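> I'd like to go over a predicted model; first the sequence, then the structure.
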Amino acid sequence: MGQSLVKNYVHIIFSTKNRQPLLQNDYEEELYKYLGGTCKTHHCTPIQVGGHLDHVHILCLLSKNMTIAGLLEELKTDSSKWMKKRAEQLSKFYWQDGYGAFSINPSQVDTVINYIKNQHEHHTNKSFQDEYRGFLKKYKVDYDERHVWG
């Protein structure tokens, strides 16, 4: 086969260090645009970016030339530096180590887009930890609770 053809939808989730509620309205939308721009820079088409106070969700098409780990390194490093310049209280901004990345069936893309768009409403009655545990169970990921939040 002479050509490599790839179409991998990935739902990425990661949180602020110690799940601090630092993603405030003042710069939240700018952050999501910045994260989408970082995806584009690395040829990973952003489809929907959103989140709430202490975490972000990114639905993108993963480039055939980029690993998930490589994309996460770029996203976290670049956006952490960017956030630190936004406000004095963000001078020590960091993302938590680790992340979740889940493959999405093309038939579920619209569902995931809507899920990400409705993060503020969704988190009126569910914590990030409960949300994330739900994803781990849904995708049957084996995990040790002691190492998920550290």
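That came in fine, so what should we check first? Given the structure is predicted, the values throughout are model-derived calculations rather than measurements. Numbers count the residues shown, from 1 in each chain.
> alpha carbons only for contacts and neighbour counts from here, please
OK.
> Output the contacting helices and strands for the helix ranked longest in the chain.
When every helix of the chain is counted residue by residue (DSSP state H), the longest turns out to be helix 68-84. With contacts defined as 3 or more Cα pairs under 8 Å, 6 or more residues apart in numbering; DSSP states H and E, the packing partners of helix 68-84 are helix 28-41.
> Would you mind pulling the contact partners of the helix it packs on?
T45, P46, Q48, V49, G50, C60, L71, E74, L75, D78, S79, M83 (Cα atoms under 8 Å, 6 or more residues apart in numbering).
> Determine the three-state secondary structure at the nearest residue to the second one once chain neighbours are set aside.
Setting aside the residues directly before and after it, P46 is nearest to C60 in space (Cα to Cα, 6 or more residues apart in numbering), at 4.3 Å. Classification of C60 by DSSP: H, G, I helix; E, B strand; the rest coil places it in strand.
> ok, and here's another one to check against it:
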Amino acid sequence: MQDHIHILTHVNTTISIAALVKDIKLASSDFIMREAVFPSFKGWQDGYGAFSESIKSKDRLIQYIKNQEDHHQKVTFLDEYTALLEEHEIGFDPKYLL
């Protein structure tokens, strides 16, 4: 995907999602820039989205992530993300989704 990534992980209850995302962004930014993996990469956006699921959903989520390229040919990331927020009644300001 060109504008976002999906990460499926198990997180210990002693680690906050914010701390995990911060560490992932810092380490991956350092690697991407040091190795010039994506020459036009300027850094990650300020925000992120995180959703929790039951371990029973693991196989379904793996397939969902594997099929992202095909999936986003039919539904844009922004449309899908907005629908998820609305479905779960999570308030948001659209200006922060760009």
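Good, I have the coordinates. What you are looking at is a predicted structure, and each value in this text was computed from that prediction instead of being measured.
> corresponding residue for the residue nearest to P46 of structure 1 in structure 2?
C60 of structure 1 maps onto T9 of structure 2 when the alignment is built from TM-score structural alignment.
> Report the separation between its match and I17 of structure 2.
Taken as Cα to Cα, to the nearest Å, the spacing of T9 of structure 2 relative to I17 of structure 2 amounts to 11 Å.
> Same drill for the two, tell me which one is more crowded.
Neighbours per residue, other Cα atoms under 10 Å: of T9 of structure 2 and I17, the larger number sits with I17, 16 against 8.
> All the helices of structure 1, residue numbers only.
In structure 1, helices defined by DSSP H lie at 28-41, 68-84, 109-117, 119-122, 128-138, 145-148, listed in chain order.
> Serialize those helices to TSV and add fields for distance to S15 of structure 1.
As requested, the helices of structure 1 are arranged in TSV below (distance: least, Cα to Cα, whole Å):
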stretch	distance to S15 of structure 1
helix 28-41	13
helix 68-84	10
helix 109-117	14
helix 119-122	14
helix 128-138	9
helix 145-148	11
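> Quick check: which of these has the most neighbours on average?
Across those, the average number of neighbours (mean count of other Cα atoms under 10 Å) peaks for helix 28-41, which reaches a mean of 18.
> Assess the claim that C60 of structure 1 and G50 are in contact.
No - in this structure, C60 of structure 1 sits apart from G50 without contact. The criterion is Cα atoms under 8 Å, and the distance is 11.8 Å.
> Please report how far the aligned residue in structure 2 for V148 of structure 1 lies from E69 of structure 2.
Using TM-score structural alignment as the criterion, V148 of structure 1 maps onto L97 of structure 2. Applying Cα to Cα, one obtains 20 Å for the distance of L97 of structure 2 from E69 of structure 2.
> now L61 of structure 2
When Cα to Cα is applied, the distance between L61 of structure 2 and E69 of structure 2 equals 14 Å.
> need the contact list for the residue nearest to H55 of structure 1 when sequence neighbours are not counted.
The shortest distance from H55 of structure 1 to any residue that is not its chain neighbour, by Cα to Cα, 6+ apart, is 3.9 Å, and that residue is S15. For S15 of structure 1, the contact set (Cα under 8 Å, 6+ apart) comprises D54, H55, V56, W95, Q96, Y99.
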